[in-house]
Each structure stands twice: as C-alpha cells, then as structure tokens.
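Peer 1: Task: produce atomic coordinates for the following.
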Amino acid sequence: MDFGLSPEQEAIREGVAATCRRFGDDYWREVEAEARFPREFHRAMAEGGWLGITMPAEHGGAGLGVTEAAIMMHAVARSGGGMAAASSIHINMFGPHPIVVHGTAAQQARWIPPLIAGTDQACFGVTEPNAGLDTTSISTFAKKVPGGYRINGRKIWTSTGQVANKILLLTRTVRKEEARRPTEGITLFYTDLDRARIEVQRIPKMGRAAVDSNMVFIDDLFVPEEDRIGEEGRGFSYLLDSLNPERILVAVEGIGIGQDALDRAARYARERVVFGRPIGQNQSIQHPLAERWTALESAYLMAMKAAWLYDRGLPCGAEANAAKLLGGRAGYEACLQAVMTHGGMGYAKEYVVERLLREVMITRIAPVSEQLVLSFIAERVLGQPKSY
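Peer 2: Next comes the predicted model:
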C-alpha cells in the first residue's frame, strides 16, 4: 500500500500550487468585496491546461482520473483562494462527466475543447426549490417538439449562472406520477444558456461572494435534439456518474481550506506574544490545533481511498460519502479553531480566517446533507432499513 504521490502526481500538485501563488490574499479579498467572478484566476488555470485534467486526451485533455483531480483541487483550495477559487473551476472536474461517458463523438468534439480552453463556462441546473435533494421530484419539464424540446421550470443554487454561457440541465420528460419508477423519465441536456429564455437571479449569501449562486427561471426554452445527452428518460442514471467524483472533490476542498486555516492559526500562535510568551506555548492553544490536524489528515486519507477505488472501477459510494462528511466537518472545525486562535483578530478580514470559515460551510451543506450521507451508510453498509 503506497500513500505517496507518484512523480507525475507531485508535478500536478506543484504546478497547480505555482499557478495559485500568483493570486494572493489581496486578490481574493478584492474579488469577494466586489462580488466579482475571478476571471483572471480562471484564465490562468485554463492557460495552464488544468481545466482539462479529467477530459479525454483526444479532445485536448489530460485523460487523468479523479485521483489527479482531487490532488489538483486540494492544492487549489489550500492556496488561500478557498471555495471562491475552487468553485470557479470545480464544475470542469465533474460536471461534464456525463458528456464524457454518454455523449456522442460529435457532442464531445463540439463541447469538450471549449470547456478545456475556458472559452465556454458551464453551470449545473439540477436542484429545484420544491425538490431539494429529492432529485426524482424535480418538475422542470422538457416537452418533445419537432427538432427538439421546449423546457419550462425553475432551478436553484445554480453556481456561476451569471457568467456561464452553457448549462447542464436536468429535466423531466415524463412526469413522476406517470413514470413506472421515480428515477425514470428524467432527461439530461447540455445546451446554450439563452438569456432571452432563461432569467438568472443572484442569491445573496454568507460567503463565496466572488462565485455567484442563483435562482434560474426557464421560460419556453427551445433545446435542439442534438443537445440531449444519451437516451431520453435515462438522465438520472447519467447524473449518477458524476455524484461520487463530486463528493470526493468537495471533501478535498474542505480539507484544503481547513489546512490553509490551520497553517495560518499555527503561524499566528507562534508569532502572537501575550504575557511575555507566544500563545502557541500554551497547551490550551496547542492541543485544539493538533486535534484539528489529526482530523484533517484522517479525512484526506478517506478521500484519497475513495478516489483510488473510483479510478479502478470499484464500488466507492460509502467511501465517497464518508469522505464528504469527514472532509467537510474537519475543514469546518479547523477554520473555526483558526478564528478562535486569532481571538478578536480572527473576526477581522485582515487575517483571512473569517472568510475561510464562511466559505468552508458550503462543504458541510452541499452537494448532499450530512444526514443523507449517514442514512446512505446506515442502509448500504450497515444493512439498516431505508429511513426516508
């Protein structure tokens, strides 16, 4: 069992970190204050070839696995950019996976190269106000018409909708009450975000102001048939292809943010002198920080195990969900302890940790709640009856 990175993986980590170092705390403070998408960072990552790390080589990508994507996103999240940095490129890592697995050769040739180049930006239209995590209860409907579909409905928490020109859109083509099973009659599209037919309303939120979240209103949007991914009615199964990678990536992002916060807290504890001694000399400061380190390292091992399983085609649902749970919690607890270590200055924007705490909260909430993770593990691993 090898816990080290290969030379190629180490090169990914170092290369991503080098790009990220070009964007310091002042940059991320500025884009948050202006609620402005970090275009310069997005462009730098595209120019470095990082947006295509999991994309097929025949379309200009690196053709690597979720393990390498996790190494990359961990480095991004640990760089100081937090979820603002991670979320600006996150969807490139998992969102297009249904295209890679189920798209036709013509669709892949049309859609993938612009995503790798960063000239196309996609958003993810899945969650709905009245469905939440009950994805089979979505009501956005695609009606078959000559040459394609006409779509009407609403989505919520659609990230990057303000800057995207493409949308990965989950719809119903058979209403739930008319389908043989709840998971049937769901169809997936990747199409232009036509702002004449799609209204995108920004949602004010507690953190990650640089990367927008939105309510999306779809009114009689025509989508050509060639923009449908795979077969009509099988979109739910296609969506599952991206769920475990997303959980793994969110886990390592939460861990990376927590490690960044922990590094800042440890440095502050060494430098801050009170009553004639550095506060880090006090065990009441040392021990909570040390505990946070152990939790972050443990969560990282689970996340990398899940990625290892996924890349080998082995079952990894329990591990991916556990990694998301552990990574989100470990990252949050580390950020909280970092704020507490800074004392009053932890509440000041100057020291960054307050932003990291606000942003790491996302990794506990999305893309799946901790309660559903625990229900999944109880049912699938421990053999308990389904509780919901």
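
Peer 1: From here on, just use CA atoms for contacts and neighbour counts.
Peer 2: Will do.

Peer 1: Spell out, range by range, the strands that occur in this structure.
Peer 2: Counting by DSSP state E, the chain has strands at residues 122-125, 141-145, 148-156, 166-172, 186-192, 198-202, 214-224, 228-229, 273-274, 277-278.

Peer 1: Now do the fourth one against strand 148-156, angle only.
Peer 2: Yep, that's strand 166-172 we're talking about. Orientation check (axes from the mean of the first three to the mean of the last three Cα atoms, to 10 degrees): strand 166-172 against strand 148-156 gives 100 degrees.

Peer 1: Output the contacting helices and strands for strand 166-172.
Peer 2: For strand 166-172, the packing partners by 3 or more Cα pairs under 8 Å, 6 or more residues apart in numbering; DSSP states H and E come out as strand 122-125, strand 141-145, strand 186-192.

Peer 1: Compare those strands and give me the one nearest residue 273.
Peer 2: Proximity to residue 273 (Cα to Cα) singles out strand 122-125 among the helices and strands packed on strand 166-172, at 46.9 Å.

Peer 1: picking that back up, tabulate the strands of the chain in TSV, adding columns for mean neighbour count.
Peer 2: What follows is those, written out as TSV (neighbours: other Cα atoms under 10 Å):
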stretch	mean neighbour count
strand 122-125	24
strand 141-145	18
strand 148-156	21
strand 166-172	24
strand 186-192	24
strand 198-202	18
strand 214-224	19
strand 228-229	24
strand 273-274	11
strand 277-278	13
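
Peer 1: will you turn those into a markdown table that also has distance to residue 64?
Peer 2: Output for the strands of the chain, formatted as a markdown table (distance: least, Cα to Cα, whole Å):
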| stretch | distance to residue 64 |
| --- | --- |
| strand 122-125 | 20 |
| strand 141-145 | 34 |
| strand 148-156 | 31 |
| strand 166-172 | 22 |
| strand 186-192 | 23 |
| strand 198-202 | 33 |
| strand 214-224 | 31 |
| strand 228-229 | 22 |
| strand 273-274 | 47 |
| strand 277-278 | 45 |
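
Peer 1: Specify the residue positioned farthest from the middle of this protein.
Peer 2: residue 276 (44.1 Å; Cα atoms, centre = their mean).

Peer 1: Out of the strands of the chain, which gets nearest to residue 36?
Peer 2: Taking Cα to Cα, strand 198-202 is the member of the strands of the chain nearest to residue 36, at 12.2 Å.

Peer 1: what residues does the closest one touch?
Peer 2: The contact list for strand 198-202 (Cα atoms under 8 Å, 6 or more residues apart in numbering) reads 161-162, 212-219, 221.

Peer 1: Save the helices and strands packed on strand 166-172 as a markdown table, and put in distance to residue 84 too.
Peer 2: Output for the helices and strands packed on strand 166-172, formatted as a markdown table (distance: least, Cα to Cα, whole Å):
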| stretch | distance to residue 84 |
| --- | --- |
| strand 122-125 | 15 |
| strand 141-145 | 32 |
| strand 186-192 | 24 |
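
Peer 1: need the contact list for the residue nearest to residue 174 when sequence neighbours are not counted.
Peer 2: The shortest distance from residue 174 to any non-neighbouring residue, by Cα to Cα, 6 or more residues apart in numbering, is to residue 185 (4.5 Å). Residue 185 makes contact with 172-176, 179, 232-235, according to Cα under 8 Å, 6+ apart.

Peer 1: and this one, so I can compare the two:
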Amino acid sequence: MFARISRLICTRSSSIISTRQPTFRHLKALPTIQQRANHGIAQEYLPSGQPDFTESQRTVREAISKICESFPDEYWLSCDEAKRWPSEFTDAIAKDGWLGICMPSEYGGSELGIADATTMLQTIAESGAGFTGTSAIHMNIFGLAPVVKYGTQEQKERFLPPLIQGKDRACFAVTEPNTGLDTLKLQSLATKNADGSYTLKGSKIWTSTAQRANKVLIIARTTPLDQVTKPSQGLSLFYTDIDRSAVDVKEIPKMGRGAVDTNSLHFEAWQVPERDRIGPEGSGFKSILHGMNAERILLSGEAIGLGFAALRRATRYANERHVFGRPIGKNQGIQHPLAESWVELEAARLMIYQAARMYDGGMETGEYANAAKYAAGEAAWRACERAVMAHGGMGYAKEYHVERYLREVLIPRLAPVSKEMCLNYIGERVLGLPKSY
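Peer 2: This is a model prediction of the structure:
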C-alpha cells in the first residue's frame, strides 16, 4: 500500500514539510467507522470517526495497523525476554518504505509531515509494540532532519537513500556521562587534522541501537569550551560510520525495552572525514536544535499509544473478570481511574497533534511541543500504572503484558528531556517566570 501512497505524495512540493495534504482518490475507499473499529487492535479509544485526523493520517493509521496485526503482544514479550532485536518487524516497516515517511521524495521518501509520522508511531506503540517497536525505528524516521536541512547535496545523496531503504541503521550520540541534559557543556572533542579530517575523543551515553547501527549522528566540540564566548559555539555535528576498531560500544543493562539496546560509547582516536561534517564547523548546536521539537512531538505520540494499549487491556480485563458475582469494572474504584486515564490520554493527544500541525505549518512550537511531551508522559504513566492495578495480582504476571508496558512507560518521563525540564521551559518561556536552573 505504501508504495502506492508514495507515488501520489511525490507530486507535492519538494520541501520536506508541507501544509498541503495528499489526496487518495485513486485508493480504494477508506473503511467505515464500524469497519475501522473491527480492523485492528490499534483502532480503539480514538474519537468516533477521528474528526481531527486528515485523510493522510487516517490512511497511515490503517496501513500501519495492518502491519502491526502480524506482531501481537506475544511477539513483543518474546523479544523483550530474549533481548532479541525485532528484525521481522523492522524489515516489514522498511519493506514498503515507511522509514522515509518524512524524507524528501527525490531521495525515495514520501514528504509527509510530523503529524503523519506521529500517527505512525502512535499506532505502532498502541498495537502493543510499545517503546520496543517505536525505538527500533525512531531514529531512522526523523533522525537525519539536520542532514536534510543543513547537509550538502552530495551528503543528502550519499546518506538519505540507504537510511530510507533500511540498508543503513543510524543512532544518535549526544548525551555524555558528566553533562546529562546540560548539552552545552559537552566535553567530547573533535580535533582537526592537517588533511582536514577530525580525530574524536570522548564518551557518550544512552545511545540506543548502537549495537546494530552502522552510522551515528554525533556532536562534539571542535573548539574547547574555555575558548568560546558562548557555550553554544564551537560544537560541530557529524554523521559518519561507527568505526568499531576505534569506538568501544558497551550495552547498558536496563529495566525495560530489553529487545532494543542502549549503550555507552568511548573513543580515543576515532578518525572522521571532513566530508561527514554536517553544516559549517561550530554550527552543530543550531543543527540539532532544528529537530528537538519534532522529536518531542513524535515521542509524545509513542507515549499515548502505549497508554491507550494499557487502557485497552485494563478495560477488557475489568469487563471479563468477575468477583462477587459481577464484573470488577462495575465498581467505581476500578471504573473511575480508567475513565480518568481516557480523559488524560485524549487531552494529551489533542495537544500533540496541535503541536504537530503547528510544526508542519512552519510555526514556532516550543511551548506546545514541551507541553505535549509533559502531558503525554504523565498520562501514559498513569494509564499503565492503573492498568497493572486494575489487573490486581495478575498485573504482575508477564502473560498479561501490562507489567511490560509499565516498565517501558518510564522512558517518556525521562527522555529525551525530563518532565521537570518541560515545566522549566513553560515556566520561563510561556509564563515569563525567572529561569530556575
């Protein structure tokens, strides 16, 4: 299906983001509301008829739901327990070109917007794949936005097609052990050599998929911090091969998302060619800022997808589990928390897609992206916690899957920015309060 969608979309404007929506008049009619309700497990809980979704979003949701039907919760549980990469799923997503959903058509992408990509990732998470499914493809979908915006024509031609086709797998190396969210204090150095190449020395942490990736988007200092007038100066961005003879990649054991690795990177003499630098030397911080709001919107969609998955399972169990001669869902102590979670998730969803539409329309989205990230992370956390509690002791059993959801839902409360930093942004930028950190 996606190949057919791509042919329709490729006639659009050549810019990566467009407010115009593709038409689908050549496709078969979309299912009715009732048919959609029965189509796939990811169709539940959205407002009747999805009134705020465009035709493009509905088509994306239908197609992704169909793919996800082949990967039930049991598949994701087995991957998590065995710490096995979900290769069957990632291959299925790459096969029809979904990794290029946001990329320019001239390189094999589809030029859809962030709203459509968020719909895609929400649907994947909502199918039961959670953050295991979305994290396996997240970087490939939007990680190279800095290359699209700031890369040379040669770099785009060299880097984008293999990523879109799934031949390359990228990871993102920004955070460092001693700096955390204080990105401007990064200490990894990229020293320029006589031939124009760079020697990288330093450490990175929380780099997902580095065990499998062959490419990395990495930021390092080309000018030491004590030699710049502003901390944002002197940082440069590179997209390059992971030279495993020079980079020590160590997996970090963690509580959830066992199938998708997270790693620390250490390098002493990593040689990177000049042609792999993205943008002018010293412009790296500006380059990564370009994608931050989009990343927060995308991850927010993933969060509510997982929240809706938990709510679906909790509601089903509350209807089926009978105690004292009636379903436990008849008790307000069970029913009201689940109802509250639907309200919270739906409110977060509306904010997410408002932010996405603003981003796609070229508007400033900082306040809405951060608010959506906060609302989605908190709503998803409560939904997953309530789902475990609604199951009682069974919620602690792996076969009901909600314990896996709970282990994964901590991710959007911590990354890529903490909920406290979202509140800091809103307090300072929206409410005009003094900077608190």
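
Peer 1: Mind telling me what the residue nearest to residue 174 of the first structure corresponds to in the second structure?
Peer 2: In the second structure, residue 185 of the first structure lines up with residue 234, judged by TM-score structural alignment.

Peer 1: how far away is that match from residue 197 of the second structure?
Peer 2: 16 Å (Cα to Cα, to the nearest Å).

Peer 1: What residues sit buried inside stretch 34-41 of the first structure?
Peer 2: 37-38, 41 (16 or more other Cα atoms under 10 Å).

Peer 1: can you name the residues of the second structure that it overlays?
Peer 2: The aligned range for stretch 34-41 of the first structure is 82-89, by TM-score structural alignment.

Peer 1: How far does the matching stretch stretch from one end to the other?
Peer 2: Across stretch 82-89 of the second structure, first to last residue, Cα to Cα, it's 16 Å.

Peer 1: Show me what that stretch is in contact with.
Peer 2: 71, 76, 78-79, 133, 136, 258-260.

Peer 1: Show the contacting residues for the counterpart of residue 89 of the first structure in the second structure.
Peer 2: Structural alignment (TM-score structural alignment) places residue 89 of the first structure against residue 137 in the second structure. Listed by Cα under 8 Å, 6+ apart, the contact partners of residue 137 of the second structure are 90, 99.

Peer 1: Check the gap between residue 137 of the second structure and residue 97 of the second structure for me.
Peer 2: 12 Å.

Peer 1: now residue 314 of the second structure
Peer 2: Residue 314 of the second structure is 34 Å from residue 97 of the second structure, by Cα to Cα.

Peer 1: Kindly report the same for residue 268 of the second structure.
Peer 2: On the measure of Cα to Cα, residue 268 of the second structure and residue 97 of the second structure end up 37 Å apart.

Peer 1: just residue 309 of the second structure next, same as before
Peer 2: 25 Å.

Peer 1: Between residue 314 and residue 97 of the second structure, which is the more surrounded one?
Peer 2: residue 314 (27 against 19; other Cα atoms under 10 Å).

Peer 1: So what does that one match up with in the first structure?
Peer 2: Match for residue 314 of the second structure (TM-score structural alignment): residue 265.

Peer 1: check contacts around the nearest residue to that match once chain neighbours are set aside.
Peer 2: Counting by Cα to Cα, 6+ apart, residue 338 is the residue found nearest to residue 265 of the first structure once chain neighbours are left out, at 4.9 Å. The contact partners of residue 338 of the first structure, by Cα under 8 Å, 6+ apart, come to 261-262, 264-265, 289, 346, 353.

Peer 1: which one in the second structure is aligned with residue 338 of the first structure?
Peer 2: Aligned partner of residue 338 of the first structure by TM-score structural alignment: residue 387.

Peer 1: And for residue 376 of the first structure?
Peer 2: Match for residue 376 of the first structure (TM-score structural alignment): residue 425.

Peer 1: that older thread, identify, from the contacts of strand 198-202 of the first structure, the entry nearest to residue 271 of the first structure.
Peer 2: Closest to residue 271 of the first structure out of the contacts of strand 198-202 of the first structure is residue 212 (36.0 Å), distances taken as Cα to Cα.

Peer 1: Could you count how many residues lie near the aligned residue in the second structure for that closest one?
Peer 2: Taking TM-score structural alignment, the alignment pairs residue 212 of the first structure with residue 261 from the second structure. Using other Cα under 10 Å, residue 261 of the second structure is surrounded by 24 other residues.

Peer 1: From residue 132 of the second structure, how far out is residue 261 of the second structure?
Peer 2: Residue 261 of the second structure is 10 Å from residue 132 of the second structure, by Cα to Cα.

Peer 1: just residue 190 of the second structure next, same as before
Peer 2: Counting by Cα to Cα - residue 190 of the second structure and residue 132 of the second structure are separated by 33 Å.

Peer 1: and the gap between the residue mapped onto residue 173 of the first structure from the second structure and residue 277 of the second structure?
Peer 2: In the second structure, the residue paired with residue 173 of the first structure is residue 222, using TM-score structural alignment. Distance, residue 222 of the second structure to residue 277 of the second structure, using Cα to Cα: 11 Å.

Peer 1: What's residue 7 of the first structure aligned with over in the second structure?
Peer 2: So, by TM-score structural alignment, residue 7 of the first structure is matched to residue 55.

Peer 1: show me the contacts for residue 268 of the second structure.
Peer 2: Here residue 268 of the second structure is in contact with 200-202, 246-247 (Cα under 8 Å, 6+ apart).

Peer 1: Identify, from the residues you listed, the entry nearest to residue 167 of the second structure.
Peer 2: residue 247 (21.2 Å).

Peer 1: so what corresponds to residue 104 of the first structure in the second structure?
Peer 2: That one, residue 104 of the first structure, aligns with residue 152 by TM-score structural alignment.

Peer 1: Same check on residue 56 of the first structure?
Peer 2: By TM-score structural alignment, residue 56 of the first structure lines up with residue 104.

Peer 1: And for that match, the neighbour number?
Peer 2: 23.

Peer 1: And it, how far from residue 110 of the second structure?
Peer 2: 6 Å.

Peer 1: try residue 74 of the second structure
Peer 2: Taking Cα to Cα, one finds residue 74 of the second structure at 32 Å from residue 110 of the second structure.

Peer 1: Neighbour count for these two, which is higher?
Peer 2: Between residue 74 of the second structure and residue 110, counted using other Cα under 10 Å, the more crowded position is residue 110 (28 against 15).
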